[in-house]
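> Sequence first, predicted coordinates after that:
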Amino acid sequence: MAMTEKLMWKVYAGALGAVTTIVAQKVVTQVWVASTGDTPPDPNDPDTPLTQALIWAVASGLGVGIAQLTMNRFVQRRWVRNFNHASPGKLRNKLDI
């Protein structure tokens, strides 16, 4: 049972984590477009001004990191509520140092 639960946890948390990351990136991109009227810059393009590249990097990193943190907490709570014990694995997100 422990192996099945561990596999179920990895699939559940992995799938929700992937979907959360994709959705968060789309939302951050749409917020950028709505607020600036421009598509997000490519931070690696040497023609992109440094300040604009830094603002985009910080905004997208924070947006995705906060979304992952929120989803990780949600997934952990749902697991405990459904199985009456802590999850068999630990989740990480981009905000972890």
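Arrived safely.

> going forward, measure contacts between C-alpha atoms and count neighbours the same way
Fine.

> Flag every buried residue along stretch 54-74.
Within stretch 54-74, the residues that count as buried by 16 or more other CA atoms under 10 Å are 56-57, 59-69, 71-72.

> so what's Leu69 closest to, chain neighbours aside?
Asn93 (6.3 Å; CA to CA, 6 or more residues apart in numbering).

> any idea how far Val75 is from that neighbour?
Distance, Asn93 to Val75, using CA to CA, to the nearest Å: 13 Å.

> let's bring in a second model and compare:
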Amino acid sequence: MALVKNMQFKILTAAASAAVGLIGRHLLTKSWRDVTGEEPPDPADPDVPVVKAVTWFFATTLVISLVQLLVQRGAAKKSMAKTGDLVDEPDYAAKPFTG
């Protein structure tokens, strides 16, 4: 039963992350255009100034990480409300290095 709950949690989290990630990326792109008046830079383009590429990189990384955190917490809350307990620790959770 724990395996089923863990799988449901992973499926719910993956689907929600994908959907919210697309929305977050769209909003981030729109925000960049509104603030700078330009299209977001391609960080791999050597003609893009380093500061602009790094700024875009950090902005997208921050938004994606924040979305993943919120989706995982929301999915855990939904799972707990439905099943009465939290799922097993996800495989992608940070674990200490044991050597």
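Great, that's in hand. Just so it is clear, the model here is predicted, and its values are computed rather than measured.

> And the residue of the first structure most remote from its centre, how close does it get to Met8 of the first structure?
Taking CA atoms, centre = their mean, the residue of the first structure most remote from its mean C-alpha position is Met1, at 29.5 Å. Met1 of the first structure sits 10 Å away from Met8 of the first structure, taking CA to CA as the criterion.

> ok so, going back, how far away is the residue farthest from the centre of the first structure from Trp9 of the first structure?
Taken as CA to CA, the span from Met1 of the first structure to Trp9 of the first structure is 12 Å.

> okay, which residue is most central for the second structure?
Gln68 (3.0 Å).

> Count residues in the vicinity of the closest residue in space to that residue that isn't next to it in sequence, would you?
Nearest residue to Gln68 of the second structure, sequence neighbours excluded (CA to CA, 6+ apart): Ser17, at 6.0 Å. By the criterion of other CA atoms under 10 Å, Ser17 of the second structure has 21 neighbours.

> does Ser17 of the second structure count as helix, strand or coil?
Using DSSP: H, G, I helix; E, B strand; the rest coil, the structure places Ser17 of the second structure in helix.

> what sits against it?
The neighbours of Ser17 of the second structure, taking CA atoms under 8 Å, 6 or more residues apart in numbering as the test, are Val67, Gln68, Val71.

> Which of these are retained in the first structure?
Counting by both residues aligned by TM-score structural alignment, their matches' CA atoms under 8 Å, the first structure reproduces these contacts from the contacts of Ser17 of the second structure: Gln68, Val71.

> with the contacts of Ser17 of the second structure in mind, which one is nearest to Arg33 of the second structure?
Nearest to Arg33 of the second structure among those, counting by CA to CA, is Val67 at 20.5 Å.
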